[in-house]
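S.K.: sequence isn't available, so here's the structure alone:
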């Protein structure tokens, strides 16, 4: 199936979305930088505003409606989310109060942006840096969780096409064990609609799975998380 095929109306909707969302994003990013000068709370409000702005553009310009099945957490737990498109990543601040993401180290090295990212509060992922990097990530994650902030991670490691079910990255089990936090798995089916280029109208579902207690064996927690985040891949 070629999911990138689009009819003329999809193309028009997508172009309108790009014309509105990306210039608006420049304004919102500027607001994030300005807000960061006045403390963490103004910065977090600006980030949440960007997520809500994106959701509005998707709903009214693309015709993409979001349905959340279940209750997303607003506390210091590990939230494991399926990653099929940029939709769920951009929408993340609108889904939960002050979520702490796990961005790649490359993003944290962008001048200005990296400073704002760290000020907002994020667990920077240093891939390939070994045990020292893992200890740093765990320390940062513990501090953010202690503030009551949900730790939002994409355990499969990267975006995947709808229907694909790659194994979880090995780092997920390490974080789960060392943090000792419950896991809330979230399934997403955004890849059907929110394509890289021409997006399609419809409904994106986020399905919140059953909370998984800390302290389970690696095989068990990985199997339960993997099944839960892929619950919409039928």
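M.R.: That came through fine. What you see is a predicted model, and the numbers here were worked out from it, not measured in a lab.
S.K.: only C-alpha atoms from now on, for both contacts and neighbour counts.
M.R.: OK.
S.K.: mind giving me the packing neighbours of the helix ranked longest in the chain?
M.R.: Assignment by DSSP state H gives helix 8-36 as the longest helix of the chain. For helix 8-36, the packing partners by 3 or more CA pairs under 8 Å, 6 or more residues apart in numbering; DSSP states H and E come out as helix 40-57, helix 113-120.
S.K.: what sits up against the shortest one?
M.R.: Where contact means CA atoms under 8 Å, 6 or more residues apart in numbering, the residues beyond helix 113-120 that reach it are 32, 33, 36, 40, 43, 44, 107, 108.
S.K.: just those now: which is nearest residue 149?
M.R.: residue 44 (11.9 Å; CA to CA).
S.K.: return the residues in contact with the closest one.
M.R.: 32, 98, 120 are the contacts of residue 44 under CA under 8 Å, 6+ apart.
S.K.: so residue 79, which state does it fall into?
M.R.: Classification of residue 79 using DSSP: H, G, I helix; E, B strand; the rest coil returns strand.
S.K.: here comes the other one, which I'd like you to weigh against the first:
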């Protein structure tokens, strides 16, 4: 019952105050990419505060990030990491599913932010566009953040990586940093959220130039490093 009360309070405060924050993103986007990135960072830090105060969620960081831009490949178990990593990685160009990019006005603002639109159907045209946008972000010195399994998964699920990851790795020639997280353990998609500590583990940077089989195997193992039987969620 306490967890449900916490969850309801979080939803009221976070989503209620997010409406004006998100609604004004298109205005920020008119002033250029740095402004819309700063706007997004304000929202993600508000989310961190609300999760800590109302849900009792605290964050533990393990590992170190490399200096300079990198390709970050993260596990995806909850909405939490899509927001938290935006702040932790200083506004990276982030993968965004096609459905969100198609939203009127907001989708345009997301593209101004530098979102990489992911077509889950895997069309060649959409893949080429995503590669082009990622290369443009790299040229500006930004890191790239993707969720290489392609979608949100439950704790314990370890699907293979989507083909687009290997294409990005080969084209960008950036160090690749796998990110493991166990957010699904406390933040299930449905039902009450639970207080506790979620961990983000930055793995050792993997150099460019490896074969597709090797990079996929190393990233897959690293992003699932926290997904052990003892850490699987309720």
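M.R.: That came through, no problem. These numbers come from a predicted model, not from an experiment.
S.K.: let me see the TM-score of these two.
M.R.: The TM-score (TM-score structural alignment, normalised by the length of the first structure) is 0.92; 227 aligned residues with a CA RMSD of 1.4 Å.
S.K.: returning to what we had before: for the contacts of residue 44 of the first structure, which ones persist in the second structure?
M.R.: Retained in the second structure by both residues aligned by TM-score structural alignment, their matches' CA atoms under 8 Å are the following of the contacts of residue 44 of the first structure: 98, 120.
S.K.: burial count for residue 216 of the second structure?
M.R.: Other residues within reach of residue 216 of the second structure, judged by other CA atoms under 10 Å, total 20.
S.K.: what is the aligned counterpart of it in the first structure?
M.R.: Aligning on TM-score structural alignment places residue 216 of the second structure opposite residue 222 in the first structure.
S.K.: repeat for residue 119 of the second structure
M.R.: Per TM-score structural alignment, residue 119 of the second structure is aligned with residue 126.
S.K.: my guess is its match contacts residue 133, does it?
M.R.: Yes: with contact defined as CA atoms under 8 Å, residue 126 of the first structure counts as touching residue 133 (6.0 Å).
S.K.: return the residue of the second structure aligned against residue 10 of the first structure.
M.R.: Matched by TM-score structural alignment, residue 10 of the first structure corresponds to residue 3 in the second structure.
S.K.: surely its match and residue 191 touch.
M.R.: No: applying CA under 8 Å as the test, residue 3 of the second structure and residue 191 come out as separate, 9.4 Å apart.
S.K.: neighbour count: these two, which is higher?
M.R.: The neighbour comparison of residue 3 of the second structure against residue 191 (other CA under 10 Å) goes to residue 3, with 16 against 10.
S.K.: in contact with that one: list those residues for me.
M.R.: Applying CA under 8 Å, 6+ apart to residue 3 of the second structure gives the contacts 55, 192, 193, 194, 195.
S.K.: so what's the most centrally placed residue in the second structure up against?
M.R.: Geometric centre of the second structure, nearest residue: residue 82, 3.3 Å, by CA atoms, centre = their mean. Residue 82 of the second structure sits next to residue 76 when contact means CA under 8 Å, 6+ apart.
S.K.: go again using 10 Å as the cut-off
M.R.: Listed by CA atoms under 10 Å, 6 or more residues apart in numbering, the contact partners of residue 82 of the second structure are 44, 74, 75, 76, 94, 95, 96, 145, 146, 147.
S.K.: next step: these restricted to helices.
M.R.: Helix and strand membership here follows DSSP H; of these, those in helices are residue 44.
S.K.: reformat the contacts of residue 82 of the second structure as JSON lines; add distance to residue 170 of the second structure and neighbour count.
M.R.: Below are these laid out as JSON lines (distance: CA to CA, whole Å; neighbours: other CA atoms under 10 Å):
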{"residue": "44", "distance to residue 170 of the second structure": "30", "neighbour count": "22"}
{"residue": "74", "distance to residue 170 of the second structure": "17", "neighbour count": "27"}
{"residue": "75", "distance to residue 170 of the second structure": "20", "neighbour count": "31"}
{"residue": "76", "distance to residue 170 of the second structure": "22", "neighbour count": "26"}
{"residue": "94", "distance to residue 170 of the second structure": "18", "neighbour count": "25"}
{"residue": "95", "distance to residue 170 of the second structure": "17", "neighbour count": "20"}
{"residue": "96", "distance to residue 170 of the second structure": "20", "neighbour count": "21"}
{"residue": "145", "distance to residue 170 of the second structure": "15", "neighbour count": "28"}
{"residue": "146", "distance to residue 170 of the second structure": "14", "neighbour count": "24"}
{"residue": "147", "distance to residue 170 of the second structure": "16", "neighbour count": "23"}
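S.K.: any chance of the contacts of residue 82 of the second structure in a markdown table, plus distance to residue 171 of the second structure?
M.R.: Converted to a markdown table, the contacts of residue 82 of the second structure look like this (distance: CA to CA, whole Å):
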| residue | distance to residue 171 of the second structure |
| --- | --- |
| 44 | 29 |
| 74 | 19 |
| 75 | 21 |
| 76 | 23 |
| 94 | 16 |
| 95 | 16 |
| 96 | 19 |
| 145 | 15 |
| 146 | 14 |
| 147 | 17 |
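S.K.: can you flag the buried ones in the contacts of helix 113-120 of the first structure?
M.R.: The neighbour-count test (16 or more other CA atoms under 10 Å) marks 32, 33, 36, 43, 44, 108 as buried among the contacts of helix 113-120 of the first structure.
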